[in-house]
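S.K.: this one's structure only:
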């Protein structure tokens, strides 16, 4: 999956990136504004050609606004639901991970997405990074716990198409990271996205624990 441009996972090139921009907003945008919102830059002429193509197909509508034209995704088009699903691939992936974690025999204290996949700046070769906070009463060598981690990593990798890297800390180890002022704690507090359990902000403060 391209975490920065999920639509491009299935619709490669500038067409997918332009559709991704339009799918993320209800506002009408000029071609210049669309080009400015691309995660990976595209030429103004290239963006305009893509918009013209999408208008011809009816997927995008265009309205005059002075000397410019304003573009919006046509949400009545039969293709809209598919485009919307593609734009929400990361959210759909997190929903699947959340659903699996809720079935665990040994519940995690928290599961967070972090790294480039959380910052939405990762490409198809980027890892899907998950941080699991293990409750202190669960032994890190418990076969049931280890099986849960391995199964989640395998499933998440299959769902996303990216290699899934699971990083595990006990709740006590997380508190130690915070107390020592480790860089990882700062990065997690800034970038991590909660999937289930306690949030990064609540967990990664000196008041936690």
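M.R.: Yep, that arrived. On a predicted model such as this, the values are computed, not experimentally measured, just so you know.

S.K.: alpha carbons only for contacts and neighbour counts from here, please
M.R.: Will do.

S.K.: Enumerate the positions of stretch 177-191 that are buried.
M.R.: Using 16 or more other C-alpha atoms under 10 Å as the test for burial, stretch 177-191 gives 177, 178, 185, 186, 188, 189, 191.

S.K.: which SS class is residue 70?
M.R.: Recorded secondary structure, residue 70: strand (DSSP: H, G, I helix; E, B strand; the rest coil).

S.K.: Roughly how far does it sit from residue 36?
M.R.: 14 Å (C-alpha to C-alpha, to the nearest Å).

S.K.: More neighbours: which of those two?
M.R.: residue 70 (18 against 15; other C-alpha atoms under 10 Å).

S.K.: right, and that one touches residue 32 too?
M.R.: No. Assessed by C-alpha atoms under 8 Å, residue 70 is found out of contact with residue 32, at 9.9 Å.

S.K.: residues touching the closest residue in space to residue 107 that isn't next to it in sequence, list them.
M.R.: Computed as C-alpha to C-alpha, 6 or more residues apart in numbering, the closest residue to residue 107 that is not its neighbour in sequence is residue 101, at 7.3 Å. Under the criterion of C-alpha atoms under 8 Å, 6 or more residues apart in numbering, the neighbours of residue 101 are 107, 108, 152, 196.

S.K.: next, the one to line up against it:
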């Protein structure tokens, strides 16, 4: 999955990127405004050509506004729901990971997304990085615990198309990282996306433990 513009994973090229902007906007935009909202720059002329094509296919509605045109997605088009779902691929992935983690026989103290994918910068070649905090009373060699980690990693890879790397720490190891001021802790405080269990704010509190 291309995390900055997940729709382009299924609708490659500028068409998918323009559609994603229109879904997120939820309001009429000029072609220049659409171009300005693209995470990866594209020429206004190229954006206008794509918008004209989408208008011809009825997916987008163009409304005159003085010398400009305002573009909105056609919510009555049969493709609208599919477009909206594609624009939410990252959110849907996180929801799936959350549902699996919360179904574990041995609950984790926390599961977070971190690294480039958490920052929305990862592409199809980037790892999907998950940090899992193991309860202190669970042995790191418990077969049931290890099976949960392996299954989540395999599923997340299938769901996203990205290799999934699971980094695991016990709750005590996390407290030690916080106490020693490790760089990873700073990165997690800035970028980690909570998925299940305690949030980074709760877990990485300097006074914890």
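M.R.: On my side now, so go ahead. Because the structure is a prediction, the values reported are computed rather than measured.

S.K.: List the ones among the contacts of residue 101 of the first structure that fall in helices.
M.R.: Secondary structure from DSSP state H places residue 152 of the contacts of residue 101 of the first structure in helices.

S.K.: any chance you could map the helices in the first structure?
M.R.: 14-23, 31-36, 44-57, 80-87, 89-101, 116-119, 143-160, 171-179, 183-191, 200-203.

S.K.: rewinding a little: what's the spacing between the residue nearest to residue 107 of the first structure and residue 61 of the first structure?
M.R.: Taking C-alpha to C-alpha, one finds residue 101 of the first structure at 41 Å from residue 61 of the first structure.

S.K.: before we move on, back to that, wait, which of the contacts of residue 101 of the first structure is closest to residue 128 of the first structure?
M.R.: residue 152 (11.6 Å; C-alpha to C-alpha).

S.K.: isn't the closest one right up against residue 99?
M.R.: No. Here residue 152 of the first structure lies out of contact with residue 99, judged by C-alpha under 8 Å, at a distance of 10.7 Å.

S.K.: Compare neighbour counts for these two and give me the winner.
M.R.: residue 152 (19 against 13).

S.K.: which residues touch that one?
M.R.: Under the criterion of C-alpha under 8 Å, 6+ apart, the neighbours of residue 152 of the first structure are 97, 100, 101.

S.K.: Quick check: the gap between the residue nearest to residue 107 of the first structure and residue 110 of the first structure.
M.R.: Per C-alpha to C-alpha, residue 101 of the first structure is found 10 Å from residue 110 of the first structure.

S.K.: ditto for residue 28 of the first structure
M.R.: 39 Å.

S.K.: got a list of what residue 81 of the first structure touches?
M.R.: Counting by C-alpha under 8 Å, 6+ apart, residue 81 of the first structure touches residue 75.

S.K.: and the residue nearest the centre of the second structure, what does it touch?
M.R.: With the centre of the second structure defined as its mean C-alpha position, the nearest residue by C-alpha atoms, centre = their mean is residue 90, 3.4 Å away. Going by C-alpha under 8 Å, 6+ apart, residue 90 of the second structure touches 3, 6.

S.K.: again, but for the one 4 residues further on
M.R.: Contacts of residue 94 of the second structure were listed using C-alpha under 8 Å, 6+ apart, and they are residue 195.

S.K.: and it, what pairs with it in the first structure?
M.R.: Mapped onto the first structure by TM-score structural alignment, residue 94 of the second structure lines up with residue 94.
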